[in-house]
Structures are given as C-alpha cells and as structure tokens.
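**Student:** Model the following, please.
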Amino acid sequence: MARLLFRLGNVPEEEAEEVRALLDARGFDTYETRAGFWGLGVAAIWLRDETQFDAAREVLDAYQQGLAERVRRERDDLAERGEAPTLWTRLRHHPIRLLMVAVAVAVILALTLLPFLWLIE
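**Tutor:** Next comes the predicted model:
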C-alpha cells in the first residue's frame, strides 16, 4: 500500500523539483498527486513500497536539514551585508500590501472588541 512521503502544499517549485530528483536518484518508486482544481485533494509525493518508507524518510530528513542550514547561511550572509529584508524595506517596496494588512488587523480587532466595549456602558 502506498504511503504519504512528502506534502507539496506551499512548497516552492524549486524545492519540489529537488525532492523529486533526490528520490529518483536514490531509486525510490514514487508517484505524485495534485490538489485538484478546488484544492480538495492532497498535493503530495507518495511512496509505492511501504517497506522503503524509513529509508526514504531518512533521505528526506537529511535533505531538509541541509536545506535549512543553507537557507540560514544565506540569511546570515544577507544580514552581514545589510541586505536582509526589514520592516522598513518591505514597507518601502510594498506599501499597499502593508496598508491592507494593517486595515485587516484593525477590522478584526474592532469586530472582536466591540461587543465587550458595549458591555461596559
């Protein structure tokens, strides 16, 4: 019976390609499912042979640990050079998005707190 190995939801296409290539290079028999038009399915990579699950999981865990270290190094390098994204650089590059988020937070706070404020009066 097939076993879920790697969910592809919210995974960048570059990372998904690396995972596919890694599993293929190691000889694991996998297949892929998509979430579908409405997003009701599971976008994932499945392992056909359940007996290979532990070995495949070890390979993926090692890959993800290496990926985390690589991303951490890249972030640290950006911070050293002063190019790491900050709140102010994001505000400067995406002012409308930040304004919309602030409005959404204010609306949610108002809807949450108004019933309690009416009880005080």
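**Student:** C-alpha only now, for contacts and for neighbours.
**Tutor:** Fine.
**Student:** From the structure, what's the count of residues near Ala43?
**Tutor:** Using other Cα atoms under 10 Å, Ala43 has 18 other residues around it.
**Student:** Please report the distance of Leu60 from Tyr31.
**Tutor:** Distance, Leu60 to Tyr31, by Cα to Cα, to the nearest Å: 15 Å.
**Student:** Please say which of those two ends up with more neighbours.
**Tutor:** Each of Leu60 and Tyr31 has its neighbours counted (other Cα under 10 Å); Leu60 has more, 17 against 14.
**Student:** Please provide the structure for the following sequence as well, for comparison with the first:
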Amino acid sequence: MTSLLLNLRHVPDDEADEVRALLAERRIEFYETPPSRWGVSAGAIWIADETAAPEAERVLADYQERRRAQAQAEYAAAQRDGTAPTWWTTLRDDPLRVLVVLLAAALALGLIALPVVLMWR
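**Tutor:** Model prediction:
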C-alpha cells in the first residue's frame, strides 16, 4: 500500500526538487501524482512501500526543520540589515495594492455589520 508523504499545494518548486533528491539519495521509492487540470488537486509525492514511510517521514521532518531554521536565519539577517519587508515598505512599494486590500477589508466589515445595523433600525 502507498503512503502520502507530501501534498504539493503551496510547495515551492525548489523545495519539491530537494525532497525528491533526498528520497532518491536515501533510495526510498516514491512516485508523484500530477496536479489536476482544474486545480482541484495540486499533486503529491507518495511513498511506494509503506514499510519505508516512517523513514521517509523522518527524512522529510529533518529537511523541513533545516529549511525552517535557514528561513528564520535569513529573515533575522534581513531584519538586522533593515531589508526585511514591513508594512511601510509594502505601502511605499505598492500603494495601489494596499489601498485595494484596505477597501476590500472595509467592504467585508461593512457587509458583516449590515444585518446588525438594519436590525437596530
């Protein structure tokens, strides 16, 4: 029986490639299902032999821990350098997007509050 190792939804290509390389390096048999045409499924990496699944999950957990630590270190370095994105830099770099998001949030809050306002009338 097969075992799902990694759903590829929202997984960057470099991360998926590194997971494939790790599995191949450890000689863990796996296969992939492709994403569906209409976006219902994003594809996945499956372990072909269920007895190898615990080792594959351990390898994946170790890899994800290293990747998390690296991302946190890069973000901390960017914060120290002053290059980390902030709300103000986003506003400066893309004011139209910020305005649209704020208007959408205001519209959503207004629609949520509308029944209460109408009830009090």
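**Student:** As a check, name the ranges of all helices in the first structure.
**Tutor:** Taking DSSP state H, the helices of the first structure run over residues 13-25, 53-81, 87-93, 95-120.
**Student:** Minimum distance to Ala2 of the first structure: which of the ones you listed has it?
**Tutor:** Counting by Cα to Cα, Ala2 of the first structure lies closest to helix 53-81 out of those; the figure is 9.6 Å.
**Student:** How far away from the center of its chain is the closest one?
**Tutor:** From the chain centre to the centre of helix 53-81 of the first structure is a distance of 14 Å (Cα atoms, centre = their mean, to the nearest Å).
**Student:** try stretch 27-43 of the second structure
**Tutor:** Centroid separation for stretch 27-43 of the second structure versus its chain: 16 Å, with Cα atoms, centre = their mean.
**Student:** what about Leu91 of the first structure, neighbour count?
**Tutor:** Leu91 of the first structure has 13 nearby residues by other Cα under 10 Å.
**Student:** was I right about it contacting Leu98?
**Tutor:** Yes. Leu91 of the first structure is within contact range of Leu98, at 6.3 Å (criterion: Cα atoms under 8 Å).
**Student:** any idea what sits nearest Ser41 of the second structure, other than its immediate chain neighbours?
**Tutor:** In space, Ser41 of the second structure comes closest to Pro35 once its chain neighbours are excluded; the distance is 5.3 Å by Cα to Cα, 6 or more residues apart in numbering.
**Student:** Thought Ile45 was touching that neighbour, still the case?
**Tutor:** No. If you go by Cα under 8 Å, Pro35 of the second structure and Ile45 don't touch, sitting 10.9 Å apart.
**Student:** If you count surrounding residues, which of those two has more?
**Tutor:** Ranked by neighbour count (other Cα under 10 Å), Pro35 of the second structure and Ile45 place Ile45 first, with 19 against 14.
**Student:** That one contacts Val11, doesn't it?
**Tutor:** No. Assessed by Cα under 8 Å, Ile45 of the second structure is found out of contact with Val11, at 11.3 Å.
**Student:** Now do the shared contacts for these two.
**Tutor:** Taking Cα atoms under 8 Å, 6 or more residues apart in numbering as the contact rule, Ile45 of the second structure and Val11 touch no residue in common.
**Student:** got the helices of the first structure as JSON lines, with distance to Gly39 of the first structure columns?
**Tutor:** What follows is those, written out as JSON lines (distance: least, Cα to Cα, whole Å):
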{"stretch": "helix 13-25", "distance to Gly39 of the first structure": "17"}
{"stretch": "helix 53-81", "distance to Gly39 of the first structure": "25"}
{"stretch": "helix 87-93", "distance to Gly39 of the first structure": "30"}
{"stretch": "helix 95-120", "distance to Gly39 of the first structure": "25"}
